[in-house]
Structures are given as structure tokens and as C-alpha cells.
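Student: sequence and predicted structure, then a few things I'm wondering about:
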Amino acid sequence: MPTDDSPQSTVKHWRDCTDAYDFLEQIRLRPSMWLPGGSLEHLQAMLLGYQVAISVHSVDENFSFWKFSQWLKAHLGGNSASYGWAADIERSTPDGSTPIEEFFRLLQIYRAESA
């Protein structure tokens, strides 16, 4: 994810990504390629699958889907256990923004607070 003090990210092949954040940056750069119809539900399923895969294969990864999901639930004040964080973000997206843009805005806040 780009920050104010980092250079703008560039598009690359997913195989060249080094971690979940790097892959998420590729999704941010080209959301229509990765998320049919801009669906956060697709992103939620993708991240859940990613977390399961790294857990099953005991991969050490700096992205914790579980911690991020819990942070989103607390931050949004939603009932993520029932509908999932994708639905919470879609319900809370401010006018003038899209759910995808809101997701990446929240991800940037999460990363800053988790650093």
C-alpha cells in the first residue's frame, strides 16, 4: 500500500508479490481485474482462502486476516460475525466513495495503527 512517503506502486504479476499486502496493492491498482463487479465479497473470500492456505502450509506471513477482521468489526461497529466485514464496509461507505476505495482506506488505517 502506498504511503505519503513511499513511491507510487506499479503493476506487476501476482507471482512477483512478496506478501498479502503486496498482492492487495495489485488489487487496489486494478480492482476490476480481480473483483468482478467491484464486489467486496469476492475480496473477503479471496483473503479467507489466503489465510487458510498460509495456515495449512505453516507459512510465516505478516498479514493476519483474523486480526484485520476483528479490527474492522470494532472500527465499523458492525456485526461482522453475521454478515462479514464486506457487508459492513458496503453499509458504511460514505457518499462519493466506493466500497473498494473504502476498504483500502480502512486497510491503510489498520496498517498505520498496527505498525
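Tutor: The structure has been received and is ready for your questions.

Student: going forward, measure contacts and count neighbours with C-alpha atoms only.
Tutor: Noted.

Student: who's in contact with the strand or helix carrying residue 55?
Tutor: For residue 55, the host element (DSSP states H and E) is helix 40-56. The contact list for helix 40-56 (Cα atoms under 8 Å, 6 or more residues apart in numbering) reads 35, 36, 60, 61, 64, 65, 85, 86, 87, 90, 99, 100.

Student: quick check on those residues: which are buried?
Tutor: 35, 65, 85, 86, 87, 90, 99, 100 (16 or more other Cα atoms under 10 Å).

Student: and which of those is nearest residue 21?
Tutor: residue 65 (11.1 Å; Cα to Cα).

Student: how about the contacts made by that closest one?
Tutor: Applying Cα under 8 Å, 6+ apart, the residues near residue 65 are 47, 48, 51.

Student: and here's the other structure:
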Amino acid sequence: MPIYELLERIKPRPGMYLGKKSITLLKAFISGYYFARQTNNVAILEEIPPFGKFHDWIARYYNWESSTAGWNNIILQELGDEAKALDVFF
């Protein structure tokens, strides 16, 4: 399943997939998704736009010069609340 399709499934019921509404838990879920695909030799389909570039886009959007904080931490820092940050992500 492509990442964007998976995110569309998570969006209406994040608690079912993540345990609670949390941008940090979403990031962990997505990392696990990519890890499982890679570990099991499941091809990662070309994504448009490429999800791997999302961090750079978020950093530019919030005017962070350079950051290795991770897209989830940038959004969380800007919003100050896990649930609000998840809402903004979606």
C-alpha cells in the first residue's frame, strides 16, 4: 500500500492506528512502515510528491534555516501540542 493511501486510512481514526492523536506516534508508525517494507524487500513505490522530501518542505514552510529535528518535531515545536500538530499534518 502506498504511503499516501495509508495516511488516508489513518486520518479519520488516528487513535485506532496510533493509540492516540500524536504527531510523534505518527512519525514512529511511518518509520515502522518504511522499515517493514525495506526489511521484507517490498518495493517502495515512487511517491508523488516524494514523501522523503516532506522534511525539507516543512522546514522551509516554517522558516527553519536548516534542521535535523525531523518533520514531526518541527510541526510539534511550532504548534506545541501533539494532537494539534497531527491535525495540522493532515
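Tutor: Right, received. Where do you want to start? As the structure is a prediction and not an experimental result, all values here were calculated from the model.

Student: I'd like the distance from stretch 87-95 of the first structure to the chain centre, please.
Tutor: Centroid separation for stretch 87-95 of the first structure versus its chain: 14 Å, with Cα atoms, centre = their mean, to the nearest Å.

Student: need the contacts of helix 40-56 of the first structure in a markdown table with secondary structure, can you?
Tutor: What follows is the contacts of helix 40-56 of the first structure, written out as a markdown table (DSSP: H, G, I helix; E, B strand; the rest coil):
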| residue | secondary structure |
| --- | --- |
| 35 | coil |
| 36 | helix |
| 60 | coil |
| 61 | coil |
| 64 | coil |
| 65 | helix |
| 85 | helix |
| 86 | helix |
| 87 | helix |
| 90 | helix |
| 99 | helix |
| 100 | helix |
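
Student: biggest separation within these, which pair?
Tutor: 60 and 90 (30.6 Å).

Student: any idea how far the closest residue to residue 22 of the second structure other than its chain neighbours is from residue 55 of the second structure?
Tutor: Spatially, and ignoring its direct neighbours in sequence, residue 22 of the second structure is nearest to residue 82 (4.7 Å; Cα to Cα, 6 or more residues apart in numbering). To residue 55 of the second structure, residue 82 of the second structure is 17 Å away according to Cα to Cα, to the nearest Å.

Student: what residue of the second structure takes the place of residue 76 of the first structure?
Tutor: Residue correspondence to the second structure (TM-score structural alignment): residue 76 of the first structure is matched to residue 62.

Student: check contacts around that match.
Tutor: 74, 78.

Student: show me what residue 17 of the second structure lines up with in the first structure.
Tutor: By TM-score structural alignment, residue 17 of the second structure lines up with residue 34.

Student: and its match, how many neighbours?
Tutor: 17 (other Cα atoms under 10 Å).
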